[in-house]
Structures are given as C-alpha cells and as structure tokens.
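# Below are the sequence and a predicted model for it; my questions follow.
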Amino acid sequence: MHAVARAYVSWALSHPARFKLVFGRWAGAAPELRSAAEAVRGEWLRVVTEAQRAGCLPAGDPARLAALVQATAHGAADLAYAGHLSEGSAVRTLPGHLVDELLDCLEEAAGGTGNAESGIGPAGGGSDGSR
C-alpha cells in the first residue's frame, strides 16, 4: 500500500499538468480523461481490497477506503505542488509522510503491520519524503 501511495504522489509531483488534466474539472465529454481517472480508481480499489484480504487494512467497504487513501494522497500531492506542504511549510512535512501516517493508522486499526514483500505494507524511503 505504501509503495502504491508513494508512486501516486511521486507521479503527481513529476507530472503536474497530467495530474491536473486527469483529475481536474472537465469541460464537456472527455472519455479519455474519464477512462484514465477510472483506471486509477480501479487500481486503488484493487490494492485496497488485496490489503484488506491480507489483514493489512481494516475490514469495511473497500471502495470507500480506497477513496479515502486516494483523496489523502491526491490532496497531499496537490498541496505539495502548490507549495503548502513541505519541510519548510507551517506543517513541516512532505506529502509521502502524510500518506504513510494515514496508512500506518489504518494498518494499526487492522491489527496488522503491513506486507512489504507484496507492496501492500510499509517499505523503504521515497523521494516524495516518505520513509
């Protein structure tokens, strides 16, 4: 889970125009953008469902939990891009740290410690400021 969340944040910060395009407000029908956004949501759902099955995340509606994790990663990336989330900001943290903290809390609530081997649980550090 941590690796997927960090990859999402990293991609968003490395490709801000694409990130804003795919997840921004669309004027008119945009089937390619809708398809891209739905594919990302589908991947979040898959990873969350797998993590729940492995006992790394609490039981419950996987779609809602996937939305919570994606919204946190998305918001953290957006705030970091805008300069409101950095080690020098009032919050004094990086986007990866916030996402890791949420996942740590969810893993603790599930009674698990993650599964780094499968990419579901905690893993090593990332350039986005995560462990």
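That came in fine, so what should we check first?

# going forward, measure contacts between C-alpha atoms and count neighbours the same way
OK.

# Leu106: what secondary structure?
Assigned with DSSP: H, G, I helix; E, B strand; the rest coil, Leu106 falls in the helix class.

# and it, how many neighbours does it have?
19 (other Cα atoms under 10 Å).

# how close does it get to Ala66?
Going from Leu106 to Ala66 by Cα to Cα, to the nearest Å gives 12 Å.

# try Gln52
Distance, Gln52 to Ala66, by Cα to Cα: 11 Å.

# ditto for Ser35
Taking Cα to Cα as the measure, Ser35 falls 17 Å from Ala66.

# Neighbour count for those two, which is higher?
Neighbour tally, Ser35 and Ala66, criterion other Cα under 10 Å: the higher count belongs to Ala66, 20 against 12.

# That one contacts Val40, doesn't it?
No - in this structure Ala66 lies outside contact range of Val40 using Cα atoms under 8 Å: 10.5 Å.

# adding another structure so you can compare the two:
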Amino acid sequence: MAEKRKETDIGTRQLILKLHLKGNSLSEIDGIVGRTHSTVQKIIDKYRFEGTIHNKAERGRKKTQQDERVILRKIKEDSKTSVPQLTSEMATRIQKPVSTETVRRVLRKNDVNGRVARKKPLISKRRKRLDS
C-alpha cells in the first residue's frame, strides 16, 4: 500500500507564503523549506484563489467508537450477515445514511474478513479404490 502523504504544517505554509511575497522564486523556496516544487506551487495557488493557507474542515459524518462496537457486536451475533444488510441495520439504528464502504473499513480494521475456509474433498482416493 502506498505511503500516506504528510500534511504541511501551518508554520511551513506561512514561511512559504512569506518567502513568495518577498519575491523569491519557487525553486529557492522549495530549497529553503524542504518541500517539493509542486507542494510549494499548490500552497501559493491556494492563497491566490481562496485567500487562505488553511485546509477546509473535514466533511461528512464522523463515526464514533460506539458505532464501531455496534457493527462488531452485530457481526459476532451472526457472522454470515452481509455488509449491505449490516449497513441498512446501522442506518435504521442511527437514522442517518451509512456507506457500505465505511462498514467494510471498520470490519477490515478489526481483522474481520469475509473469507471462508477451503472445503476438503468428501471422498479420499483410498476410499474410491476400495469401492471399485
């Protein structure tokens, strides 16, 4: 899996903006700050178009630990419950829409997977030889 990218902290963003407003070039700024050319460019563009260097607040409903516990409890009660069925149960319980991918993410995080053990053949070779 790919490495998660690090968010540039506010102090570094302010330094980038200050250097840009002084008239330094992008290559000079990325050399001083230690970030890539594209990162510096994106921070400057964000300031130009949005007037801020801060990130927007995260969107969407935040899942709680209680929601995760409910999902895990439901799976322990009946391990053959499908994810869509579990999702609809959760949606009716909290009365808000829940994504199936969110439920899958919670299950994966807690090492619950939908794989079934491989079945062994019913008759061994030895048994076949005796019957014929």
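Perfect, I can see it now. Given the structure is predicted, the values throughout are model-derived calculations rather than measurements.

# Mind checking the TM-score on these two?
Once the chains are laid over each other, their TM-score by TM-score structural alignment, normalised by the length of structure 1 reads 0.24; 53 aligned residues with a Cα RMSD of 4.2 Å.

# which helix is the longest one in structure 1?
As far as residue count goes, and with DSSP state H defining each element, the longest helix of structure 1 is helix 31-53.

# In that helix, which residues are buried?
Judged by neighbour count (16 or more other Cα atoms under 10 Å), helix 31-53 of structure 1 contains these buried residues: Leu33, Ala37, Trp44, Leu45, Val47, Val48, Thr49, Glu50, Ala51, Gln52.

# Can you redo those residues as a markdown table, where the extra columns are distance to His2 of structure 1?
Putting the buried residues of helix 31-53 of structure 1 into a markdown table (distance: Cα to Cα, whole Å) gives the following:
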| residue | distance to His2 of structure 1 |
| --- | --- |
| Leu33 | 25 |
| Ala37 | 20 |
| Trp44 | 12 |
| Leu45 | 14 |
| Val47 | 10 |
| Val48 | 11 |
| Thr49 | 14 |
| Glu50 | 13 |
| Ala51 | 11 |
| Gln52 | 14 |
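
# from the residues you listed, which is closest to Ser10 of structure 1?
Of all the buried residues of helix 31-53 of structure 1, Trp44 has the smallest distance to Ser10 of structure 1: 15.3 Å, by Cα to Cα.

# Do you have the helices of structure 1 handy? List them.
Residue ranges of the helices in structure 1, as given by DSSP H, are 2-14, 16-23, 31-53, 62-81, 95-110.

# Give me the contact list for the second one.
In this case it means helix 16-23 of structure 1. The contact list for helix 16-23 of structure 1 (Cα atoms under 8 Å, 6 or more residues apart in numbering) reads Trp11, Ala12, Leu33, Arg34, Ala36, Ala37, Tyr81.

# Of all pairs in these, which one is the farthest apart?
Spatially, the most separated pair among the contacts of helix 16-23 of structure 1 is Arg34 and Tyr81, at 22.6 Å (Cα to Cα).
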